[in-house]
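[1] Structure here, sequence nowhere to be found:
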């Protein structure tokens, strides 16, 4: 696969076809676990792991699975990867594993993962499929962490609380209090806040895309007259 294709995969995963704010897939964990940055990071790492592993395995078996067993095989691969990340989190971040609760095993039914396995990994070679899984996971993770940070700051007036749940005791003092004597704004942490801030992120992306298109159109309009002048001059001479 050419460098241009890898560039396209990167742009699609991180911006143009971001699974969270463009495709609007995987909204259940996105909205449910992003009450804080640490929760978002835990879910983000799990999603990246499962997407990368599942895309890799699906690409490896793409030529030996029949259409009759294709989707069940994909689901079994995804379920195995989810089981692995659950066991890892139980071993190394048990308290965070308990906080994430049912949303970890529900990664198995996440439309982002099954969608990439069926739409990309089942049709492409190993390395592009592995990279697609990783970059799509990163795009999903960026939105998770951004949403978690926004909700935590607005809801509690602080950020990076309880980082020791994932990074060990040395991370216990990573918490940054942005506003002293802050009255907690519980709506931001509760489910309505998830919908509100997700809508704001989507609106911001749409504004940026609109501005980019406007500038590209203005640039094209500016360059068009000069091109016509060059053609006319060449014709006269």
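    Nice, thanks for sending it over. All of these numbers come straight from a predicted model, not from anything done at the bench. Residues are numbered from 1 along each chain as shown.
[2] hey, let's count contacts and neighbours off CA atoms from now on
    OK.
[3] From residue 15, how far off is the residue nearest the centre of the chain?
    Centroid check for the chain by Cα atoms, centre = their mean gives residue 140 as the closest residue, at 0.6 Å. Computed as Cα to Cα, to the nearest Å, the residue 140 to residue 15 distance reads 10 Å.
[4] returning to what we had before: shouldn't the residue nearest to the centre of the chain be in contact with residue 19?
    Yes: if you go by Cα atoms under 8 Å, residue 140 and residue 19 touch, sitting 6.0 Å apart.
[5] Helices of the chain, residue ranges please.
    Here the chain has its helices, by DSSP state H, at 3-11, 27-32, 37-61, 70-92, 94-100, 111-119, 126-156, 164-167, 186-189, 191-236.
[6] could you dump those to a markdown table with distance to residue 174?
    Putting those into a markdown table (distance: least, Cα to Cα, whole Å) gives the following:
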| stretch | distance to residue 174 |
| --- | --- |
| helix 3-11 | 31 |
| helix 27-32 | 24 |
| helix 37-61 | 11 |
| helix 70-92 | 19 |
| helix 94-100 | 16 |
| helix 111-119 | 32 |
| helix 126-156 | 14 |
| helix 164-167 | 8 |
| helix 186-189 | 20 |
| helix 191-236 | 24 |
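[7] And here is the other one:
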């Protein structure tokens, strides 16, 4: 397989085929707790992406010198150190967002998806593919958090990307939209049970899309075989 095709496969797996949430159903605790708005989902997703990228690169660089006997503890230390740095950075420069995300930033350490990718991919791959895998998996996680948070925010409070300027700066304040004016809101959707309902709908949509794609591919293959 060529490098280009290999990278395309890595990106496709991270975005869709092996998506952390929609395929592996991992990191559901922070996902359901944080995604009460699109901004919160985006913030946690970007922080997780930064940790995944850096941990994959560092693990790949050290795979030749770290013994297999201590690889998992060392990887956990690497991830914990990176999460601590991200926590300090958010607290220093994005303090309002840090207060919103709160405990869920340190809990990135316990995100088994990060340790899973480090163990299953980065510890066995070169630096560049490991970096691409970290970016793809992280962005795949981020877009699901953002979409889920956006849906919950619109249905729950009638707004979209509230406080986006706190995360992205005043330049992006245009993202803060009131979708439904004078809307009283639907509290259930903002609470974790509503997150479960929206997540279940997203999982069902993914399955349906994959079935449609599979049927189209089978139909195309049949037409080629007959031709």
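    Yep, that arrived. From a predicted model like this one, the values you see are computed outputs, not experimental measurements.
[8] How alike are these chains, TM-score-wise?
    Here the TM-score for the pair of chains, by TM-score structural alignment, normalised by the length of the second structure, is 0.96; 226 aligned residues with a Cα RMSD of 1.2 Å.
[9] re the thing from before, so which of the helices of the first structure comes closest to residue 180 of the first structure?
    helix 126-156 (10.2 Å; Cα to Cα).
[10] quick one: the closest one to the second structure mean distance?
    Superposing on the second structure and averaging over aligned pairs (mean Cα distance after the TM-score superposition for the first structure), helix 126-156 of the first structure comes out at 0.5 Å.
[11] I'd like the distance from that helix to the chain centre, please.
    3 Å (Cα atoms, centre = their mean, to the nearest Å).
[12] For that helix, enumerate the helices and strands it packs against.
    helix 3-11, helix 37-61, strand 158-159, helix 186-189, helix 191-236 (3 or more Cα pairs under 8 Å, 6 or more residues apart in numbering; DSSP states H and E).
[13] Take those and write them to a markdown table, including distance to residue 121 of the first structure and mean neighbour count.
    Below are these laid out as a markdown table (distance: least, Cα to Cα, whole Å; neighbours: other Cα atoms under 10 Å):
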| stretch | distance to residue 121 of the first structure | mean neighbour count |
| --- | --- | --- |
| helix 3-11 | 12 | 14 |
| helix 37-61 | 5 | 24 |
| strand 158-159 | 37 | 22 |
| helix 186-189 | 36 | 18 |
| helix 191-236 | 27 | 13 |
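[14] Adding distance to residue 167 of the first structure as columns, could you present these in CSV?
    Below are these laid out as CSV (distance: least, Cα to Cα, whole Å):
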stretch, distance to residue 167 of the first structure
helix 3-11, 28
helix 37-61, 10
strand 158-159, 15
helix 186-189, 23
helix 191-236, 25
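[15] Among these, which comes closest to residue 128 of the first structure?
    Of those, nearest to residue 128 of the first structure by Cα to Cα is helix 3-11, at 7.3 Å.
[16] post-alignment, the closest one versus the second structure, mean distance?
    Counting by mean Cα distance after the TM-score superposition for the first structure, helix 3-11 of the first structure comes out at 0.4 Å.
[17] Run through the neighbouring helices and strands of that helix.
    helix 126-156.
[18] Now the helix it packs on: buried residues?
    126, 128-156 (16 or more other Cα atoms under 10 Å).
[19] re the thing from before, let me see the contact set for the residue nearest to the centre of the first structure.
    14, 18, 19, 20, 44 (Cα atoms under 8 Å, 6 or more residues apart in numbering).
[20] Please name the nearest non-neighbouring residue to residue 21 of the first structure.
    residue 202 (5.7 Å; Cα to Cα, 6 or more residues apart in numbering).
[21] Go ahead and confirm that neighbour touches residue 20.
    No: counting by Cα under 8 Å, residue 20 is not a contact partner of residue 202 of the first structure; they are 9.1 Å apart.
[22] picking up where we left off before, what is the aligned counterpart of the residue nearest to residue 21 of the first structure in the second structure?
    Under the alignment by TM-score structural alignment, residue 202 of the first structure pairs with residue 203 in the second structure.
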